[in-house]
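okay, here's the prediction I keep looking at, along with the sequence it came from:
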Amino acid sequence: MTTEWRHLNGTLTTWYDAPSHAAGAALVERLAPGAEVDLRANGLRLRTDTEESARDISKAAGELGLTADPSVLQQVNLAFEATDPAAVTDFWRTAMGYEASSTGLQDPLDRDPSVEVRPLPDPRPLRNRIHVDVVRPSYAVDAARAAIGQQPYGAWGVALADPEGNEVDLVPGDELSPDADDWWANFAAMVFYPTTSPAQAIRLTSAVAQLADDAGIPLEIDLRPTGVTIDGSKDQWEDDMPNGGPAFVELAQRIQAAAHDLGLTPDPRPLRFVQFGIDAVDGDALSTFWRTVLGYQPDPREQVSDIYDPRRLNPVLFFQQLDANDERTKQRNRIRFELVVPDPQARIDAALSAGGRILEQTPQHCLISDPEGNELDIR
């Protein structure tokens, strides 16, 4: 097997650096059906189930002069502990619009973090210091609230709690613009076009890549067997950022025109934005820890505490002030992050260098606490 690939969550996975969307799309155009692609302005991640497919992709990438960097691969997931795992699982399946999988809950488009719910060994009655934000189209949020049977609460009027008190801010998104009515603004502009064949999906991907390069606007372009998702990225979604204002709406119009020319119509049902917040006594220290272990970068906007994956493959984290005397600082969360990586020891060393502490270690995983007790399970 070529050294360019790693098994990540049971799937052969790699990353190729590329200088533009179009340069990455040139590799997409040479793919056989079945591979999943996450195309970015700085490269692309590919996932495939067979070694034969991986070898073919590596050969094509080499002919195009693309360089693999599997060391950057990672997957950030979420785990809950619950006294009633079935009830908690059902709540999060409904709130997030996920599907049941063999290991828990999964985004049907395999873009957002998976969720696993495990038995809780000891009572933890206080609120978590880790919380979840989910943004979905407004009609999907209305349907989820009705199915859950709760009225939203909280400072913003969007919070819901599962049967054990784990909270989600389930936020309704809006349509982007009357001039780009295929698109939804779910903390970032996004659209999903179902496709009927791999060739149709590849043609759309290539067209979007060229339009994004021509506009000088970085996009997330994710190709799946069921269709293509195009996403403007939350950390750039401001009027004075690359993906904000009239210039983005103009690009969105051009993209939807290209999709319509291919006979495609949008389906907003799978659209979703997910991010995680951490209540922190020392936000700077925790930001440093999580940036170090995840290889994240700080959001350039002064008014936010976000940190983000520079390849925009994993969820945004942000930090909110917590009083040092809050009794929640003394309780373990019922939520923790899980990090799947090809080289766990490098991440363990990074976590320890940034103030982390090992709670438990086996050959299969290492459970680490950040400086304020939030947990990361490195696998």
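All right, it came through fine.

please count neighbours and contacts with C-alpha atoms only from this point.
Fine.

who touches stretch 202-210?
21-22, 25-26, 28-29, 221, 223, 228, 255, 258-259, 262 (CA atoms under 8 Å, 6 or more residues apart in numbering).

in strands, which of the residues you listed fall?
221, 223, 228 (DSSP state E).

just the residues you listed now: which is nearest W290?
Nearest to W290 among the ones in strands among the contacts of stretch 202-210, counting by CA to CA, is I221 at 25.8 Å.

sorry, back to before: next, format the ones in strands among the contacts of stretch 202-210 as TSV and append distance to D90 and neighbour count.
Formatted as TSV, the ones in strands among the contacts of stretch 202-210 follow (distance: CA to CA, whole Å; neighbours: other CA atoms under 10 Å):
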residue	distance to D90	neighbour count
I221	30	28
L223	28	27
V228	27	24
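
now tabulate the residues you listed in CSV and tack on distance to N186.
Formatted as CSV, the ones in strands among the contacts of stretch 202-210 follow (distance: CA to CA, whole Å):
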residue, distance to N186
I221, 16
L223, 19
V228, 17
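
closest one of the residues you listed to S101?
L223 (20.6 Å).

and that closest one, what does it touch?
L223 neighbours (CA under 8 Å, 6+ apart): 36-39, 201-202, 205, 229.

rerun that using 6 Å as the cut-off
Taking CA atoms under 6 Å, 6 or more residues apart in numbering, we find L223 in contact with 36-37.

need the strands for the stretch 251-379 of the chain, in chain order.
With DSSP state E, counting those that start in this stretch, the ranges of strands along the stretch 251-379 of the chain come out as 273-280, 297-298, 307-308, 316-321, 335-340, 357-361, 366-369, 375-378.

reformat those as TSV; add distance to A60.
Shown next, in TSV, are the strands of the stretch 251-379 of the chain (distance: least, CA to CA, whole Å):
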stretch	distance to A60
strand 273-280	32
strand 297-298	31
strand 307-308	30
strand 316-321	32
strand 335-340	27
strand 357-361	40
strand 366-369	37
strand 375-378	32
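
presented hereafter is structure B, for comparison with structure A:
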Amino acid sequence: MDELGAWFDTPSLSAGAAVVGRWADAGPLPDIDLRPSGLRVRPAPGGPAPTSDPAALQELRIVFDAVDTAAVKDFWRTAFGYRATGGERLVDPLHRDPDISVLPTDDVRPLRNRFHVDVVRPSAVVETVRGDRKPTGAWGVMLPDSEGNELDLVPQDSLSPEASDWQTLFAAMTFYPTASAAQAVQLVTAVAQLADAAGIPLGLDIRADGVVLDHGKDKWEEAGEAFVELATRIQTAAHDLGLTAKTDELRFVQLGLDAVDVPAVQAFWATVLGYTPDPRVEVGEIYDPRRLNPGFIFQQLDASETERRQQRNRIRLELDIAHDQLPARVAQALQAGGQIRAEQPGRCSLTDPEGNELDLVTRNPL
């Protein structure tokens, strides 16, 4: 078994909830990400053989190269609501969104990155994070860190008066802290049955201290009143279990990338990450079909911005993959127009067709 855990196929949320219940009976629950098609568990307990699909076992990380690492780290820790580990890394307390690493560099890069980061959080949290800083940018939500790395920090509010436990953070989400594994299983079972009956897929992330419910980006708008009705029934079920929502730590994260040849760059990232293009061509997005890792949006870059295109980004990405997947991923990247920037045992640094960087990093088997 790999450090990344394992993915187990299940035919429905309710079937997956039953597996969660059996694991809870056997001992402490690990981190579990339950989806309509299966579940990812870290670390993996004994159970049915995991799927051979490696795309389910990968984790993205955002890496900043910074001259003033302390200032950059503090900005992103506050913006994301992350916890510092004492080293270069920042982590999500709920173990859902990508880790952030801030690494030192003497290479000053004054022009705008082609990467930027979008984070959506509850309005009250965003107001606190902004403080007396005035956001700018096309949408009036952009905050730069001290070295010019751009964050679009977007405020959002509750879903409806009837389902006020839910926040519309691009995706409709809520979090219910739980006092025990048994209480978590009760909630997961109830939610799975309600969602399956409504025919509305949800993501349930089960953690030691509670359960996050997530409908996926824009899905609540597409489902309309049917989702509001489901969210209201789930809220009632949670309250019947004595649970109270806590949403201040929730966030939605996506990565933005400016490109001259958007189709070529988008195809590279979709291929290497195993992502799916959004059928709405006008939004220019790709997403993880299991919704375990953040999605990407692609925006047009003017070909005349030669210096900006030639400058190395201060932001790059790392992808942790299973130990035996590196050769295949590298081959896919090259076929999709990428190039190898550097190699060493267990790591391959790649660039996409326009020089944006992705490091493939292997995890060793346990």
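Ah, there it is. Bear in mind the structure is a predicted one, so any value in this text is a computation, not a measurement.

need the TM-score between these chains.
Once superposed, chain against chain, the TM-score is 0.94 (TM-score structural alignment, normalised by the length of structure 2); 353 aligned residues with a CA RMSD of 1.2 Å.

where do the helices sit along structure 1?
Listed in chain order, the helices of structure 1 (DSSP state H) span 21-28, 51-63, 85-96, 138-148, 198-215, 245-261, 283-294, 344-353.

what's the matching range in structure 2 for the third one?
Okay, so that is helix 85-96 of structure 1. Alignment of helix 85-96 of structure 1 against structure 2: residues 69-80, by TM-score structural alignment.

that older thread, tell me the most buried of the helices of structure 1?
helix 21-28 (a mean of 24; mean count of other CA atoms under 10 Å).

let me see the residues that make contact with it.
With CA under 6 Å, 6+ apart, helix 21-28 of structure 1 has contacts from 18, 40-41, 206, 209-210.

against structure 2, where does that helix fall?
Using TM-score structural alignment, helix 21-28 of structure 1 pairs with 13-20 in structure 2.

and the matching stretch against structure 1, how far off on average?
Stretch 13-20 of structure 2, aligned to structure 1 and superposed, deviates on average by 0.9 Å (mean CA distance after the TM-score superposition for structure 1).

just how off-centre is that stretch within its chain?
23 Å (CA atoms, centre = their mean, to the nearest Å).

then stretch 136-156 of structure 2?
19 Å.

what sits up against that stretch?
So stretch 136-156 of structure 2 is contacted by 116-123, 126, 135, 169 (CA under 6 Å, 6+ apart).

quick one: what's aligned to L241 of structure 2 in structure 1?
Looks like L241 of structure 2 aligns to L262 there (TM-score structural alignment).

what's the neighbour count on the equivalent of I286 of structure 2 over in structure 1?
In structure 1, the residue matched to I286 of structure 2 (TM-score structural alignment) is I307. When neighbours are defined as other CA atoms under 10 Å, I307 of structure 1 has 23 of them.

which non-adjacent residue is nearest I307 of structure 1?
Excluding its sequence neighbours, the residue lying closest to I307 of structure 1 (CA to CA, 6 or more residues apart in numbering) is P298, at 4.4 Å.

any idea how far the alignment partner in structure 2 of that neighbour is from F115 of structure 2?
Alignment note (TM-score structural alignment): P298 of structure 1 maps to P277 of structure 2. Going from P277 of structure 2 to F115 of structure 2 by CA to CA, to the nearest Å gives 19 Å.

cool, and T306 of structure 2?
Counting by CA to CA, the gap from T306 of structure 2 to F115 of structure 2 is 16 Å.

ok, A172 of structure 2 next?
From A172 of structure 2 to F115 of structure 2 the distance is 25 Å (CA to CA).

and stretch 228-238 of structure 2, how far from structure 1 on average?
With mean CA distance after the TM-score superposition for structure 1, stretch 228-238 of structure 2 averages 0.5 Å from its match.

can you add distance to F319 of structure 1 and give the helices of structure 1 back as JSON lines?
What follows is the helices of structure 1, written out as JSON lines (distance: least, CA to CA, whole Å):
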{"stretch": "helix 21-28", "distance to F319 of structure 1": "31"}
{"stretch": "helix 51-63", "distance to F319 of structure 1": "39"}
{"stretch": "helix 85-96", "distance to F319 of structure 1": "21"}
{"stretch": "helix 138-148", "distance to F319 of structure 1": "24"}
{"stretch": "helix 198-215", "distance to F319 of structure 1": "31"}
{"stretch": "helix 245-261", "distance to F319 of structure 1": "26"}
{"stretch": "helix 283-294", "distance to F319 of structure 1": "6"}
{"stretch": "helix 344-353", "distance to F319 of structure 1": "18"}
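
relative to G277 of structure 1, which of these is closest?
Of all the helices of structure 1, helix 283-294 comes closest under CA to CA, at 11.1 Å.

how close does that closest one sit to structure 2?
Relative to structure 2, helix 283-294 of structure 1 is 0.6 Å off (mean CA distance after the TM-score superposition for structure 1).

now the lengthiest strand in structure 1 on structure 2. Mean distance?
When structure 1 is parsed with DSSP E, its longest strand is strand 167-177. Compared with structure 2 after fitting, strand 167-177 of structure 1 deviates on average by 0.5 Å (mean CA distance after the TM-score superposition for structure 1).

now do that strand against helix 85-96, angle only.
Strand 167-177 of structure 1 and helix 85-96 are oriented at 20 degrees to each other (axes from the mean of the first three to the mean of the last three CA atoms, to 10 degrees).

which positions in structure 2 sit opposite strand 167-177 of structure 1 in the alignment?
By TM-score structural alignment, strand 167-177 of structure 1 lines up with residues 150-160 in structure 2.
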